[in-house]
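Q: below are the sequence and a predicted model; questions follow.
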Amino acid sequence: AIILATLGVCYMSIIYQKLPLYSLLVAGTFTGYSIAKKKIKIDPILALTIETLVYFPVAILYLLTIKGGKGIEAANFDKILLMGAGVVTVIPLFLFSLGAKLSKLSSIGFFQYLTPTLVLLLGVFVFGENFSSVHVITFSLIWSGLIIYTASLFKVNR
């Protein structure tokens, strides 16, 4: 399963002569985040509070630097969007924290492929994004690996 997924990434990297660094970085950091959520025994609300406090100074710094230092003076609609972004971010993170405590890491890993796959389908079928034969081969290799891995999990659980 790992070899098939790796072949998919390597195939696309060789064809386009470019390593998908951002994709690998996002996957790696979210994997680390998932492991931390699973292994660290802290109440999800407390953990989310700590995360928020860590990123709070960064957010304030960002607000002070956008719009030539006038980020705090943003229009009312912009302020509503910024506050809404917090809520829209916190709720899924809280639910993820709860789910990570109750689920196996292998299940979390599998479900993390669903979002990019749904975004891909949305891009191709709704927004008309290009989906070439290179993409078909890469997608097929990665999902073949996922199917094999998932089937092995079911077999082990039985």
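A: In hand now; what should we look at?
Q: contacts, neighbours, all on C-alpha from now
A: Noted.
Q: tell me the buried residues in the helix of greatest length in the chain?
A: In the chain, assigned by DSSP state H, the helix with the most residues is helix 76-102. For helix 76-102, the neighbour count (16 or more other C-alpha atoms under 10 Å) marks 90, 96-98, 100-101 as buried.
Q: residues near the closest residue in space to V90 that isn't next to it in sequence, how many?
A: Closest residue to V90 apart from its sequence neighbours, by C-alpha to C-alpha, 6 or more residues apart in numbering: L48 at 7.8 Å. Residues lying near L48 (other C-alpha atoms under 10 Å) number 17.
Q: below is an additional structure, to be compared with the one above:
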Amino acid sequence: MATKKLEALITKTVKKVIKKELGKLKKDNLGIALNQTSNTLAEIEKVKNDNLALASNQTHNTLDRFVAKVDNWQEKDSSEEIIDEIYTNGYLSLPSKEDTELERKLRELKFKQELRKDWILFLLKDVIVYSATIIFIFAVAGFYLFTLIMHQRY
């Protein structure tokens, strides 16, 4: 389906270019012919036909070269190769070396993030909770001992 669209686009573009070039040639040649007062209508027609034949030969040669390029382009094995050739600019597809470097950096960042998260959990669970629990136990034990000592005195 993509090849049909591409062929239609190429055909449409080629037709527009040919029409534009023929129009330019007609205008140029007719302008030159009309400016010459000694030319008759037959001479003008002859010049016009000669130039149109010359223009059609030139466009035919150009069209043949274009078709040859398209045929060579269609001989590619897969559309992936064609897409790779189209997007050879560095901003769309990175070379594999840069890809691996970016993937390595991403893995390092993820590892560092996991490490930070693990350290925060360790500090919260093991250090802070354990210390707070020990302090609470000593505070309760101290209060209990204090109340025992106070009851024994009185």
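A: That came in fine, so what should we check first? In this text, all values refer to a predicted model and were calculated from it rather than measured experimentally.
Q: can you calculate the TM-score here?
A: Put the two chains on top of each other and the TM-score (TM-score structural alignment, normalised by the length of the second structure) is 0.31; 65 aligned residues with a C-alpha RMSD of 3.4 Å.
Q: which secondary structure elements does the helix or strand hosting the residue nearest to V90 of the first structure sit against?
A: Using DSSP states H and E, the secondary-structure element containing L48 of the first structure is helix 44-65. On a contact count with 3 or more C-alpha pairs under 8 Å, 6 or more residues apart in numbering; DSSP states H and E, helix 44-65 of the first structure meets helix 76-102.
Q: which ones are touching the residue nearest to V90 of the first structure?
A: 90, 93-94 (C-alpha atoms under 8 Å, 6 or more residues apart in numbering).
Q: rerun that using 10 Å as the cut-off
A: Neighbour list for L48 of the first structure: 42, 54, 90-91, 93-94, 97 [criterion: C-alpha atoms under 10 Å, 6 or more residues apart in numbering].
Q: likewise A85 of the first structure?
A: For A85 of the first structure, counting by C-alpha under 10 Å, 6+ apart, the contacting residues are K79.
Q: what about A33 of the second structure, neighbour count?
A: For A33 of the second structure, using other C-alpha under 10 Å, the count is 19.
Q: what about the closest residue to it other than its chain neighbours, distance to I137 of the second structure?
A: Once flanking residues are discounted, A33 of the second structure sits nearest to I44: 5.8 Å by C-alpha to C-alpha, 6+ apart. Look at I44 of the second structure and I137 of the second structure: by C-alpha to C-alpha, to the nearest Å, they are 115 Å apart.
Q: who has more neighbours out of these two?
A: Per other C-alpha under 10 Å, whichever of I44 of the second structure and I137 has more neighbours is I44, with 17 against 12.
Q: from the buried residues of helix 76-102 of the first structure, pick the one nearest F154 of the first structure.
A: Comparing the buried residues of helix 76-102 of the first structure against F154 of the first structure with C-alpha to C-alpha places A100 closest, at 19.1 Å.
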